[in-house]
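>>> Sequence plus predicted model, see below.
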Amino acid sequence: MNVIALVLAAGSSVRFGADKRRATLADGRSLLAHSVARARAVFDDVRVVLRAGEQGEDFGLPADCRVIVSPDAASGMGHSLAVGAGALGDSQAQAVAILLGDMPWIESATLRRLADASSASNIVLPRHAGQQGHPVIFGRNFWPALGLLAGDEGARAVVQAQRDRCVVVEVEDAGVLLDVDTPQGVM
């Protein structure tokens, strides 16, 4: 598998009311540490985008987990995604899986299946019960477009502009839809 993982975790957790990345799950790990561990179980290279002044240790991430700092994280997910995509230049991967740091329940088998469907020239979208989910995997050909993103929209514009290059993978894994927006969602 020649896919790198980029975990976006530079958001401000406004709806959560506190820093949800630090919220503790039942196994004692932080929400972010759990999400990163899920990615590391499948992908050899996992990078995490954090806000300026933060370090992986702040969230219980492994010491060898590469952190990318998003200085303009407050301006929206697009900025963080652009910084993350810009930091992939040293990777030989053919695709990048964009994971969200608040989605800790995606199954390893699902991540493998999505990665297996990826190539340098396509965008892989998981769909469960008729709804598009995460992660989205972008072939290397689309990395320059990701590097131009700004604002709070994320990569939706890239996906919409490249509909003919999208591959939808139907999955039985509800984890591709489940994120944590409130403290009750951590339970």
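Yep, it's here. Residues are numbered from 1 along each chain as shown.
>>> contacts and neighbour counts: CA atoms only from here.
Noted.
>>> how about the helices in the protein?
For the chain, the helices defined by DSSP state H cover 31-40, 77-86, 108-116, 143-146, 156-161.
>>> Second structure follows, compare the two:
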Amino acid sequence: MSPPIGVLLAAGSSSRFGANKLLQPMAGGESMGVMAARHLLTAVPRGVAVVRPNDTELSAALSEMGYRVVENQQLASGMGESLAMAVTASLDAGGWLVALGDMPWIKPQTIAQVAERLEQGASIVAPMHKGERGHPVGFATRWGERLVDLSGDHGAKQLLIDYPGDLELLPVDDRGILLDVDFPEQLSEAGFESISGNEPPG
């Protein structure tokens, strides 16, 4: 069976941040989106990234990393459309590991654990930290048709609600699975800016 493919959802508007947050420099100098993308590629051999139209700087950086970059021209349709586009572009994959471009602090080893469980036969798998489910979420190939049909702004969340018996929660010691960035002040709270490239804030 083919290995799962990484899906990086990076087509958000950054409206609450006030600028393209995925280009925000992080510790070590690389941008938020590139940091998240690099961590994802530690666990999978290839990736598909969905970006906004004309997001040329991010697109070029992700392409250079080896991602297949897809532009979402229907941004009003939300995250579900972006995920559907990514899956449509990778139907030969042995599953999908879905990550978000504004969650740069997930440890690479956590992502690798999720990918491993997917390859071992998990139907849907997600990491959990102190009882709270986080990202990335892995989907086996059996969900391909349902993922392609997604739309709206909730991504695959409805699948997790409709099929709780298929969801495997993987306990991890990684607070980064819960940390996304919506506002600039989140980058300075709790020492975010001073952390190393692979570690979430303490």
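Perfect, thanks for sending it. Here the structure is a predicted model, which means the values were calculated and not measured.
>>> Please state their TM-score.
Once superposed, the chains reach a TM-score of 0.91 (TM-score structural alignment, normalised by the length of structure 1), with 185 aligned residues with a C-alpha RMSD of 1.8 Å.
>>> Now do the strands in structure 2.
Along structure 2, the segments classed as strands by DSSP state E run 5-10, 47-51, 68-71, 96-100, 124-129, 132-133, 137-139, 167-171.
>>> Check the gap between the residue most central in space within structure 2 and residue 18 of structure 2 for me.
The residue lying closest to the centre of structure 2 (C-alpha atoms, centre = their mean) is residue 99, at 1.1 Å. The gap separating residue 99 of structure 2 from residue 18 of structure 2 is 22 Å, by C-alpha to C-alpha, to the nearest Å.
>>> again, but for residue 79 of structure 2
Applying C-alpha to C-alpha to residue 79 of structure 2 and residue 18 of structure 2 gives a distance of 19 Å.
>>> what do we get in structure 2 for residue 81 of structure 1?
Matched to structure 2 by TM-score structural alignment, residue 81 of structure 1 sits across from residue 83.
>>> that older thread, make TSV out of the helices of structure 1 and add mean neighbour count.
Below are these laid out as TSV (neighbours: other C-alpha atoms under 10 Å):
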stretch	mean neighbour count
helix 31-40	24
helix 77-86	24
helix 108-116	18
helix 143-146	18
helix 156-161	13
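>>> Looking at the alignment, what corresponds to residue 66 of structure 1 in structure 2?
Matched across to structure 2, residue 66 of structure 1 falls on residue 68, judged by TM-score structural alignment.
>>> Spatially nearest residue to that match (excluding sequence neighbours)?
residue 48 (4.7 Å; C-alpha to C-alpha, 6 or more residues apart in numbering).
>>> Confirm for me that the one you found is in contact with residue 7.
Yes. Applying C-alpha atoms under 8 Å, one finds residue 48 of structure 2 in contact with residue 7, separated by 5.0 Å.
>>> Are there residues contacting both of those two? Which ones?
Jointly contacting residue 48 of structure 2 and residue 7 under the rule C-alpha atoms under 8 Å, 6 or more residues apart in numbering are residue 86.
>>> more neighbours, the two?
residue 7 (31 against 26; other C-alpha atoms under 10 Å).
>>> Identify the residues contacting residue 143 of structure 1.
85, 86.
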